[in-house]
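Asker: Quick one: sequence and predicted model below, then my questions.
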Amino acid sequence: MANSKEGFNLRRLASHHLFLPILALVLMMVINFILSPSFFSITINNGVLYGSLIDVMNRASELIILAIGMTLVTAASGGQDISVGAIMAVTAAVVTQILSGGEVSVSQYQNSIVLALGAGLLAGMLCGAFNGFLVAKMKIQPMVATLILYTAGRGIAQLITHGQITYIRVDAYKIPGNYISGIPIPTPIIISTVVAVIAFVILKKTALGLFIAGVGMNSSAARLVGLNESRIKIIVFVINGFLAGIAGFIASSRIYSADANNIGLNIEMDAILAVALGGNLLSGGKFSLMGSIIGAYTIQALTTTLYSLNVSADRLPVYKAIVVLVIVIAQSETVQKTVKELLASRKKLIKVQGEV
């Protein structure tokens, strides 16, 4: 009786939607610990936390913010936004261009940081609204619709900065991407945590989360109960653009400049992979923000693992693409149906053998 109950609890645990994401994260952490026994060591130097684990959490901050937006887009539209990296570059270009007053390099702000950040986030939201319009009103498949900004976004950023890398050599500008004096935790970790908490609260305390999942699961049924499918999708893409803008600001602050060619480069793939690793169906519907956040940490841990194995940066997308392929195949209806049939056959065979 006890064994039966224990087996039931194990099956119940394994069926939880966060079981596989957490298992993948733990596996990555163990591999990193094996490759580097000091992986979990955390030290304080000049009042600042240092260590490989802290570095993983720090570097995953932008990805966490993007994964939240990508989760909502995937849930509502059944597709992915591949332009978030380009939107990051556009936001960084707008912010630095306003702060520098058009100069290539400045040592003090030429305009208000509030004005610059507000304009940058507005630019990100406009990019999101453009994507949302194409998807919701023009009925273009999300990945195809966002391919436009994926292709043109960095060119727009180059136009804004006149083809130059704009440097903001002001200590205050480095704070969002580094540390706040007197606080040992990296600022990006704090920002990403605040963004995640706000997202959880909004989706928990309002009906927006239900609306997004409803539209993603069955848009026809959602219309019948009075939901405005197009409006919800546009809102989701605007939110995604806003979050990409925040990530772009952090990335720009890390290097105190706007490098249109490199900020957010290939990060859209990591965001999609984080959503998939989080147990979210890439076809849309019900979603888990916590799963995507865990997935983001897993991706960063995977990146750290690959670097430990001396894999060059230009080869990283190949290995991540393999992971995406495996996840997508595992989530397909054909594979899931086959697995269920095999399990049912095995259970039936065991029952027959027991009777014999």
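Answerer: That came through, no problem.
Asker: Every contact and neighbour count from this point should use C-alpha atoms.
Answerer: OK.
Asker: can you give me the strands for the stretch 201-350 of the chain?
Answerer: 257-258 (DSSP state E, counting those that start in this stretch).
Asker: which residue ranges form the helices in it?
Answerer: Along the stretch 201-350 of the chain, counting by DSSP state H, counting those that start in this stretch, helices occupy 208-217, 219-224, 229-254, 267-277, 289-308, 316-331, 333-355.
Asker: And the last one, how far out from the chain middle?
Answerer: Using CA atoms, centre = their mean, to the nearest Å, the mean C-alpha position of helix 333-355 is found 36 Å from that of the whole chain.
Asker: contact partners of it?
Answerer: Under the criterion CA atoms under 8 Å, 6 or more residues apart in numbering, residues 329, 330 lie in contact with helix 333-355.
Asker: take a look at this one as well, against the first:
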Amino acid sequence: MNYQNLSPQLRRSIWPVAGLLVLLLTNVLIAPEFFSIEIKDGRLYGSLIDVLNRAAPVALLAIGMTLVIATGGVDLSVGSVMAIAGAVSAGLIVSGVDSVFLVIGGGLLAGLAAGFVNGFLVGYFGIQPIVATLILMVAGRGVAQLINSGQIVTFHHEGFEFLGVGYLFGLPFPIILVIITFVLVQLLMRRTALGLFVEGVGANASASHYIGINDKLIKLMVYCLSGLCAALAGMIAAADIGGSDANNAGLWLELDAILAVVIGGASLMGGRFSLFLSIIGALIIQALTITIILSGVPPKFNLLIKAAAIIVILLLQSPEFRRQLGRIKQWRRA
């Protein structure tokens, strides 16, 4: 099959998926038991399950970040929103709220409010996305610290902790939550006109406005969705450790989320996007982390190896880089 004859969408899918497969196969060479999965008490255990489970928060962030980037924006505040949502939920629990629906609803409402602020600043005030979201990135952790009174708040609530450590259908619940979120957002984007509006605003906001698309409202909606996804990720992180740490919850995960979207082939200029490939990007980041750990490389080299591997993946995705490689091959043949 000729690569050039493939559809553009399929061509964009090949390299991220190939990169993930290479990383997984590398792990098999390092640790032959990597793909082995055991069933204990109706639950699945294994390194592959751990990769999926640990990638869940970044995958959720990547779903929301994909939509924001598709409109030509960026959301640097998602890590801080994770901290805020975790702090709100923890605060409700320690204050005596027993209903898991109210606890989760409080965290989601906090994420929605944060997304609304970002979307309003970007869409209706025309502030550059990197500046508007940087404000909440800095201030958000301060808000979370105020909610926690500057302390690490610990709690015990079986219903809420199920978000982070529970199992459903044999899988860790964070994986199930990512699947549910992906399906719902994918249906919203591809089974309604909203997905076309998002791509249209990202490709040319002015032209979209003149043909009747409310570009300001679209931007507000995607930032609100990003806030909701960040809130889910924050509650998973809080439920996993049974506490809220405003200083460290979601720290620098916004960069991993942006990187996952870029690895998935989305353009930072806006326009086309793929939620599925963004999740593949999140899995690549987590699989790479596991690969470095299994290989026994000293920790001081971890970030350098991670950066180098990601650069290689991005270069392989670049059409210009592949054209240059083709020219070099032709020159050698000549």
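Answerer: Received, thanks. Since the structure is predicted, the reported quantities are computational estimates derived from the model, not experimental observations.
Asker: one step back: closest to residue 145 of structure 1 out of the helices of the stretch 201-350 of structure 1?
Answerer: helix 229-254 (11.5 Å; CA to CA).
Asker: Could you check the angle that closest one makes with helix 208-217?
Answerer: 110 degrees (axes from the mean of the first three to the mean of the last three CA atoms, to 10 degrees).
Asker: Which residues are in contact with the aligned partner of residue 228 of structure 2 in structure 1?
Answerer: Mapped onto structure 1 by TM-score structural alignment, residue 228 of structure 2 lines up with residue 242. Residues near residue 242 of structure 1 by CA under 8 Å, 6+ apart: 121, 122, 124, 125, 128.
Asker: 7 Å - rerun?
Answerer: 121, 124, 125 (CA atoms under 7 Å, 6 or more residues apart in numbering).
Asker: Would you mind giving these as JSON lines with secondary structure added?
Answerer: Formatted as JSON lines, the contacts of residue 242 of structure 1 follow (DSSP: H, G, I helix; E, B strand; the rest coil):
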{"residue": "121", "secondary structure": "helix"}
{"residue": "124", "secondary structure": "helix"}
{"residue": "125", "secondary structure": "helix"}
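Asker: Could you see which of those carry over to structure 2?
Answerer: Here is what carries over to structure 2 from the contacts of residue 242 of structure 1, by both residues aligned by TM-score structural alignment, their matches' CA atoms under 7 Å: 121, 124, 125.
Asker: Now the counterpart of residue 151 of structure 2 in structure 1: which helix or strand?
Answerer: Aligned by TM-score structural alignment, residue 151 of structure 2 pairs with residue 164 of structure 1. Assigned by DSSP states H and E, residue 164 of structure 1 falls within no helix or strand.
Asker: tell me the contacts of the counterpart of residue 294 of structure 1 in structure 2?
Answerer: In structure 2, residue 294 of structure 1 lines up with residue 280, judged by TM-score structural alignment. Taking CA under 7 Å, 6+ apart, we find residue 280 of structure 2 in contact with 16, 17, 264.
Asker: do residue 47 of structure 1 as well
Answerer: 182, 184.
Asker: Mind telling me which residue is nearest the centre of structure 2?
Answerer: Closest to where the C-alpha atoms of structure 2 average out (CA atoms, centre = their mean) is residue 62, at 2.2 Å.
Asker: Tell me if I'm right that it and residue 259 touch.
Answerer: No. Contact criterion CA atoms under 7 Å: residue 62 of structure 2 and residue 259 do not qualify, at 8.6 Å.
Asker: I'd like the distance between residue 87 of structure 2 and residue 65 of structure 2.
Answerer: Residue 87 of structure 2 sits 22 Å away from residue 65 of structure 2, going by CA to CA, to the nearest Å.
Asker: do the same with residue 272 of structure 2
Answerer: Separation of residue 272 of structure 2 from residue 65 of structure 2 (CA to CA) stands at 13 Å.
Asker: quick one, which of the two is more surrounded?
Answerer: Set side by side, residue 272 of structure 2 and residue 65 show more neighbours around residue 65, with 32 against 22, by other CA atoms under 10 Å.
Asker: ok, back up a step: quick one: map the residue nearest to the centre of structure 2 onto structure 1.
Answerer: Aligned partner of residue 62 of structure 2 by TM-score structural alignment: residue 67.
Asker: just residue 73 of structure 2 next, same as before
Answerer: Match for residue 73 of structure 2 (TM-score structural alignment): residue 79.
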